[in-house]
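Asks: The following comprises the amino acid sequence and a computationally predicted model.
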Amino acid sequence: MMNLMFGIIFLIPIIMYNNYYMFMIFVVMMGFFLLLSYSFNFMSLLSYSFGLDLISWGFVILTFWIIWLMILSMYSNKTSNKSKEFIFMNFFLLLFLSFSFMSDSMFMFYFFFEASLVPTLFLIFGWGYQPERLTAGFYLIFYTLFASLPLLLGIFYLLNEKGSSFFWLISLEYNVYLFLSFILAFLVKMPMVMFHLWLPKAHVEAPISGSMILAGVLLKLGGYGLIRVSMFLYDYFNLYSVYILSLSLLGGVFCGMICCTQLDMKVLVAYSSVCHMAMSIMGIFSLSSWGLWGSYVLMLAHGLCSSGLFCLVNIIYERSGSRNLLMNKGFMIFMPSLCLFWFILCSNNMGSPLSLNLFGELMLIICLVGWSNSCILFLMFMSFMACVYSMYLFSFVNHGSVSGFNLFINNCLMREYMLIFNHLLPLNIFSLKFIIFMSLI
């Protein structure tokens, strides 16, 4: 544990030399070191304030993987890749997100949970595209901070009553207000339907690196927090789960319909994230082992798949100057090799075989049908709408008549092929080791 923490901190000298290659190499090496540490006993990775179990282990590896892909995605941007500021923002995101997933204390988790907003906000403000990025940043800050204030008050109440805020030591007489204060911040962060309005706006105005970290890791903080607080709020989760699940079922169907009407590619992918996170929320609130591990697998799969789709959208945007589907058609003619990546990622987004999405969604569907037979119709609609908007996105971009504005588009660079391939590799290879998760049910 300590070697991982010190390894992150000792990346600072590399940043001072502004060496992008070395920074990416060391981040990937630490990610592989952590991946190989699965063979160790997780009890050896526990300390007083920080520790790793299987859930936090997967999310920390996802953080390392997305961070180095963020740097790779922005490497061609002449305004950012020559500045230390951009790589410093990535370093602080790596530091805060890793520490938030490794925290064993509610207070430490809250501190790093909120600290991760600051570099994200600077990414949107500093490297965003339109002047509306200021409005999008304020949406992000006010939605998350407004919902996080009750969480802070609840943690102070815990410290006052019990003198400790460690996940494993909390045992307290609760009321509905304390329950709401603990879950509201995480439901906004995921986000749940009705609290999701900040997400499409932040994605549209953020640069590609901001969209990748938002979809890949920051949304997972909400799911991780819900999993942790469910350990000591079990009775209230059981009592109020019917309301959360009903709202998420309806919201997933409606957001799927909204996706099918979008013309902006980034907004479409952002709303598809809301649909997938609705499935994860339902799995956590079902309070079953299938629901918990299904949500965990789906969150890991969504982090890779959604980040890869944002990269594909950005590749199109850098060449055509527009994210409108009506302006970007017939790209199979210009970039036939990229069409394969579009097909695989859109297929994975709808839950195709050999992707982690399929296994996560199957586990969640089995869990929710077992929870109530009334979910069957809504789950059918959600699965059907996922296929519809994924096929809609793929067919519009790659087929159709070519726009007259896009006649001089060049082919993809090797860096961009590497970027998409490194999203697809873990997304479709780790499903071969799915027995790791099945053995825990």
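Replies: In hand now; what should we look at?
Asks: only C-alpha atoms for contact and neighbour calcs from this point on.
Replies: Fine.
Asks: What's the local residue count around residue 241?
Replies: Neighbour count for residue 241, taken as other CA atoms under 10 Å: 18.
Asks: And for residue 234?
Replies: 12.
Asks: Please determine how far it is located from residue 347.
Replies: Residue 234 sits at a distance of 36 Å from residue 347 (criterion: CA to CA, to the nearest Å).
Asks: Residue 271 now?
Replies: Counting by CA to CA, the gap from residue 271 to residue 347 is 17 Å.
Asks: neighbour-wise, which of these two wins?
Replies: Legend: neighbour count by other CA under 10 Å for residue 271 and residue 347, higher for residue 271 (23 against 20).
Asks: contacting residues for the more buried one?
Replies: Contact partners of residue 271, counting by CA atoms under 8 Å, 6 or more residues apart in numbering, are 200, 255-256, 258-259.
Asks: how much space between residue 102 and residue 112?
Replies: For residue 102 relative to residue 112 (CA to CA), the value is 10 Å.
Asks: between those two, which one's more packed in?
Replies: More crowded of residue 102 and residue 112, by other CA under 10 Å: residue 102, with 26 against 19.
Asks: surely the more buried one meets residue 56?
Replies: Yes - if you go by CA atoms under 8 Å, residue 102 and residue 56 touch, sitting 6.3 Å apart.
Asks: Can you tell me the element residue 126 falls in?
Replies: Residue 126 is part of helix 117-127, with elements assigned from DSSP states H and E.
Asks: Could you name the helices and strands sitting against that helix?
Replies: Applying 3 or more CA pairs under 8 Å, 6 or more residues apart in numbering; DSSP states H and E, we find helix 117-127 packed against helix 84-102, helix 133-162, helix 208-213.
Asks: I figured residue 331 hits residue 396, correct?
Replies: No - the criterion here is CA under 8 Å, and residue 331 misses it with residue 396 at 9.1 Å.
Asks: okay, now the one to match up with it:
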Amino acid sequence: MAGNNAVVFTKPGEVEVQDISFPELVLRDGPGVNPLNVGRKCNHGVILKVITTNICGSDQHMVRGRTTAPSGLVLGHEITGEVIEVGNDVEFIKKGDLVSVPFNIACGRCTSCKQQNTHICENVNPERPGSAYGYVDMGGWVGGQSEYVMVPYADFQLLKFPDKDQAMEKILDLTMLSDIFPTGYHGAVSAGVRLGATVYVAGAGPVGLAAAHSAQLLGASVVIVGDLNNDRLAQARSFGCETVNLREHPNLAEQIEQILKVPEVDCAIDCVGFEAHGHGDSKEEAPAIVLNSIMEVTKAGGRLGIPGLYVTGDPGAADNDAKHGTLKVRLGLGWAKAHTFVTGQTPVMKYHRDLMMAILSGKAQIAKAVNATIISLEEAPKGYQQFDSGVSKKFVIDPHNMVKNR
């Protein structure tokens, strides 16, 4: 039996590459596995040889100790791979297929899945609707920052690439289909981005950059990206965005007015989430600052897309309310301006085929937008450290050294 090295969360601030068990078509007990999921048979699943798997900002929340993730949790929910084994209930996916795996696990059978709400599948997580690989409180499905991984409900979930050679040529773009490209796109769609719209994107991390690129694809006239990190803002400018450094210029409305001649935008996207920090000279965490600022600068009747992560439990929060996900949000302002808020995980399957076609046709250049950077599995701990320091890179792990031009 082949070995299976994987990236494992050990304690706050640390991950290690460890040899874990080779995947089977059953969910075994292990760190973070919900007891009600132990022993769950997955004859509807496949085993993948992982081609690429990405480090996500959501992973960083766990690694920083900002969730209740247990030691030993295998990380990774952004997975692209080659099918090497199929369960006896799998009909359409075949050995040798190269596929993208949606980060949210969905059965295809429940009411939510049938309504395209695959982000809140009712059958994969005994705790609550919605699940993901390698993530705290998501049912315990083993993560994919590894050499091999099991994926359930293969016929329903997997996006097969039409041509393997073409896919490998564009793998740095296609690897983004498992999460951040659909997530950024969902943020833009949820915000109502349309032809000619002016858009503010809070956060210039990979999801923010994906949202900004998505807004451009949807026809926005001006996309303004705000952040506290100059390197990440430079990356946003590299593909045509306007930028605002909120460390140097804390008044967001004034900065937007300098760009647009009016102090508001048509719509806004929060790609920061609960670990937001204060603007200007403040070094303090301010978990509601992004939500409040985007309400301030979005016109009356506008929409707010909120793909940024907010959690129900944050043991590292600065105050007791925030430890339980309770934030000081100016809901009255949003009510007075008749804003529409769209939150929650992204239903990846609603978008991933269309985004795949945009990549294969050359219309979408998502790898360039997020500065995709290949590393080996052994380099993953260093990648986590660099990403946490604020470098403007989207780290793509190549476990089997299969990606050309590394």
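Replies: Great, that's in hand. Please read all numbers here as calculations on a predicted model, not as lab measurements.
Asks: quick one: TM-score?
Replies: Scored against TM-score structural alignment, normalised by the length of the second structure, the superposed chains reach a TM-score of 0.29; 197 aligned residues with a CA RMSD of 7.2 Å.
Asks: re the thing from before, what are the buried residues along the helix holding residue 126 of the first structure?
Replies: By neighbour count on 16 or more other CA atoms under 10 Å, the buried set for helix 117-127 of the first structure is 117, 119-127.
Asks: With respect to residue 180 of the first structure, which of the residues you listed is nearest?
Replies: Nearest to residue 180 of the first structure out of the buried residues of helix 117-127 of the first structure is residue 117 (CA to CA; 21.8 Å).
Asks: Was I right to think that closest one contacts residue 141?
Replies: Yes - Residue 117 of the first structure is within contact range of residue 141, at 7.5 Å (criterion: CA under 8 Å).
Asks: Report the distance from stretch 55-73 of the first structure to the chain centre.
Replies: Its chain's C-alpha centre and that of stretch 55-73 of the first structure lie 10 Å apart, by CA atoms, centre = their mean, to the nearest Å.
Asks: And the contacts of that stretch?
Replies: So stretch 55-73 of the first structure is contacted by 20, 24, 27-28, 30-31, 34-35, 87, 90, 94, 97-98, 101-102, 208-209, 212-213, 216-217, 220, 224, 296, 300, 303-304, 311, 415-416, 419, 422 (CA under 8 Å, 6+ apart).
Asks: And those residues, which of them are buried?
Replies: 20, 24, 27-28, 30-31, 34, 87, 90, 94, 97-98, 101-102, 208-209, 212-213, 216-217, 220, 224, 296, 300, 303-304, 311, 416, 419, 422.
Asks: in the helix or strand hosting residue 370 of the first structure, what's buried?
Replies: Element membership of residue 370 of the first structure, judged by DSSP H and E, is helix 356-371. Of the residues in helix 356-371 of the first structure, those with enough neighbours to count as buried (16+ other CA under 10 Å) are 356-365, 367-368, 371.
Asks: quick one: residue 379 of the first structure from residue 284 of the first structure, how far?
Replies: Computed as CA to CA, the residue 379 of the first structure to residue 284 of the first structure distance reads 16 Å.
Asks: The closest residue to residue 180 of the second structure other than its chain neighbours: how many residues sit nearby?
Replies: Leaving aside its sequence neighbours, residue 180 of the second structure sits nearest to residue 207 (CA to CA, 6 or more residues apart in numbering; 5.4 Å). Counted with other CA under 10 Å, residues neighbouring residue 207 of the second structure total 29.
Asks: Redo the helices and strands packed on helix 117-127 of the first structure as TSV? Include distance to residue 176 of the first structure.
Replies: Shown next, in TSV, are these (distance: least, CA to CA, whole Å):
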stretch	distance to residue 176 of the first structure
helix 84-102	26
helix 133-162	12
helix 208-213	33
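Asks: Can you tell me which helices and strands the helix or strand where residue 231 of the second structure lies packs against?
Replies: Assigned by DSSP H and E, residue 231 of the second structure belongs to helix 230-237. Applying 3+ CA pairs under 8 Å, 6+ apart, one finds that helix 230-237 of the second structure makes contact with strand 222-227, strand 242-245, helix 366-370.
Asks: mind checking which of those is nearest residue 254 of the second structure?
Replies: Going by CA to CA, the one of these nearest residue 254 of the second structure is strand 242-245, 10.2 Å.
Asks: now the longest helix seen in the first structure, how far from the centre of its chain.
Replies: Once the first structure is assigned using DSSP state H, the helix that runs over the most residues is helix 289-320. Computed by CA atoms, centre = their mean, the chain-centroid distance of helix 289-320 of the first structure equals 7 Å.
Asks: between it and helix 356-371, how many degrees?
Replies: Here the directions of helix 289-320 of the first structure and helix 356-371 differ by 140 degrees (axes from the mean of the first three to the mean of the last three CA atoms, to 10 degrees).
Asks: Packing partners of helix 289-320 of the first structure?
Replies: helix 54-73, helix 208-213, helix 219-229, helix 265-285, helix 336-349, helix 356-371, helix 414-429.
Asks: Against which helices or strands is the shortest one packed?
Replies: The criterion is 3+ CA pairs under 8 Å, 6+ apart, and the helices and strands that helix 208-213 of the first structure contacts are helix 54-73, helix 117-127, helix 198-205, helix 289-320.
Asks: now these in a markdown table, with distance to residue 161 of the first structure?
Replies: Shown next, in a markdown table, are those (distance: least, CA to CA, whole Å):
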| stretch | distance to residue 161 of the first structure |
| --- | --- |
| helix 54-73 | 27 |
| helix 117-127 | 29 |
| helix 198-205 | 35 |
| helix 289-320 | 29 |
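Asks: right, so of those, which gets closest to residue 240 of the first structure?
Replies: helix 289-320 (16.2 Å).
Asks: Quick one: work out the angle between the closest one and helix 54-73.
Replies: 0 degrees.
Asks: Okay, buried residues for helix 289-320 of the first structure please.
Replies: 290-317, 320.
Asks: Also stretch 253-263 of the second structure?
Replies: Buried residues in stretch 253-263 of the second structure, counting neighbours by 16+ other CA under 10 Å, are found at 253-256, 263.
Asks: which one of the residues you listed is nearest residue 155 of the second structure?
Replies: residue 256 (46.2 Å).
Asks: tell me the SS of that closest one?
Replies: Following DSSP: H, G, I helix; E, B strand; the rest coil, the label given to residue 256 of the second structure is helix.
Asks: Then residue 354 of the second structure?
Replies: helix.
Asks: Run a quick neighbour tally on it.
Replies: Neighbour tally, residue 354 of the second structure, other CA under 10 Å: 12.
Asks: for it, what are its contacts?
Replies: Applying CA under 8 Å, 6+ apart, no residues qualify as near residue 354 of the second structure.
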